[in-house]
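> the sequence and its predicted three-dimensional model are supplied below.
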Amino acid sequence: MRFYDNLYVGDKAAGKINKILKAIKDKKIVYDVYLITTADNPLDNLDIYQANTFIQKHFENKDLLVIGVAKGKGESRELLAKIIKDCYDETGDYKLRDFFISKM
């Protein structure tokens, strides 16, 4: 798992972002934290995962790019909408996965 350099962070997560990121990297349980990542399936754009999902062994070798961190499902959806808008405003299309991978 890699983190986007200009990580999108929801307002509720912003105050604890360093603590949240450390817990995720250390594979510790975090409460109500969601990650917006490049999709595991290359035909899709982005996925939203509950952060604790990445504790599972299945995800150890997945090369996903974390684009956003949010506290709560609602905030994750709001953050995703912002990400989509920003991508469209900059590129004129919705190829989110390609957009973020090209920036790494």
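Now that the structure is in, tell me what you want to look at.

> only C-alpha atoms from now on, for both contacts and neighbour counts.
Noted.

> skipping adjacent residues, who's closest to residue 9 in space?
Distances taken as CA to CA, 6 or more residues apart in numbering put residue 69 closest to residue 9, at 5.0 Å, once the chain neighbours are dropped.

> the one you found sits in which helix or strand?
Using DSSP states H and E, residue 69 maps to strand 65-71.

> list the buried ones in the helix or strand following that strand?
Downstream of strand 65-71, the first helix or strand assigned by DSSP H and E is helix 73-91. Residues of helix 73-91 classed as buried by neighbour count (16 or more other CA atoms under 10 Å): 73, 75, 76, 77, 79, 80, 83, 84, 87.

> putting a second one here so we can go through both:
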Amino acid sequence: MKFYRRLYVGPSIRNVNKIKWKLLTGRGQLGIYLISLSRTSDQLDIFHCALLKQKYFDKKALQVVGIAEGREEAIFLVQQMLQDT
């Protein structure tokens, strides 16, 4: 899993480094959503961090560009990304 250098973080996220560490070590977290680059097209994926527990998910190829608490906040971050570009 790779994190974008200029990671977009939701306003309700307090300790980003702690969340990153928990994601890398496989710890469970409630309410944390990730925004990543899609592997199939030029879009972004929004998903709950619990999906990382599935064997199907390839964590090594995952490129995270945003972390949010809740789906609504994740959608807000995607809108902010679009405005920045």
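Thanks, I have it. Keep in mind that this is a model prediction, so the values were computed, not measured.

> TM-score for these two?
The TM-score (TM-score structural alignment, normalised by the length of the second structure) is 0.90; 85 aligned residues with a CA RMSD of 1.3 Å.

> sorry, back to before: what's the average distance of the strand holding residue 69 of the first structure to the second structure?
Compared with the second structure after fitting, strand 65-71 of the first structure has a mean deviation of 0.4 Å; criterion: mean CA distance after the TM-score superposition for the first structure.

> so that strand corresponds to what in the second structure?
Per the alignment by TM-score structural alignment, strand 65-71 of the first structure matches residues 63-69 in the second structure.

> secondary structure element for the residue nearest the centre of the second structure?
Closest to where the C-alpha atoms of the second structure average out (CA atoms, centre = their mean) is residue 34, at 2.0 Å. Here residue 34 of the second structure, judged by DSSP H and E, is contained in strand 32-37.

> which residues sit against that strand?
With CA atoms under 8 Å, 6 or more residues apart in numbering as the test, strand 32-37 of the second structure has contacts from 43-49, 62-71, 74, 78.

> again with stretch 51-69 of the second structure
Outside stretch 51-69 of the second structure, the residues within contact range by CA under 8 Å, 6+ apart are 1-4, 6-13, 26, 31-37, 74, 77.

> buried stuff in stretch 23-30 of the first structure?
Buried residues in stretch 23-30 of the first structure, counted by 16+ other CA under 10 Å: 24, 30.

> swap in stretch 41-51 of the first structure?
45, 46, 47, 48, 49, 50, 51.

> trace residue 18 of the second structure over to the first structure, please.
Using TM-score structural alignment, residue 18 of the second structure lines up with residue 19 in the first structure.

> so how far is residue 54 of the first structure from its match?
Distance of residue 19 of the first structure to residue 54 of the first structure, computed by CA to CA, to the nearest Å: 16 Å.

> and those two? Which one has more around it.
Between residue 19 of the first structure and residue 54, counted using other CA atoms under 10 Å, residue 54 has the larger neighbour count: 19 against 11.

> map the more buried one onto the second structure.
Using TM-score structural alignment, residue 54 of the first structure pairs with residue 52 in the second structure.

> name the SS class of that match, please.
With DSSP: H, G, I helix; E, B strand; the rest coil as the basis, the three-state label of residue 52 of the second structure is helix.
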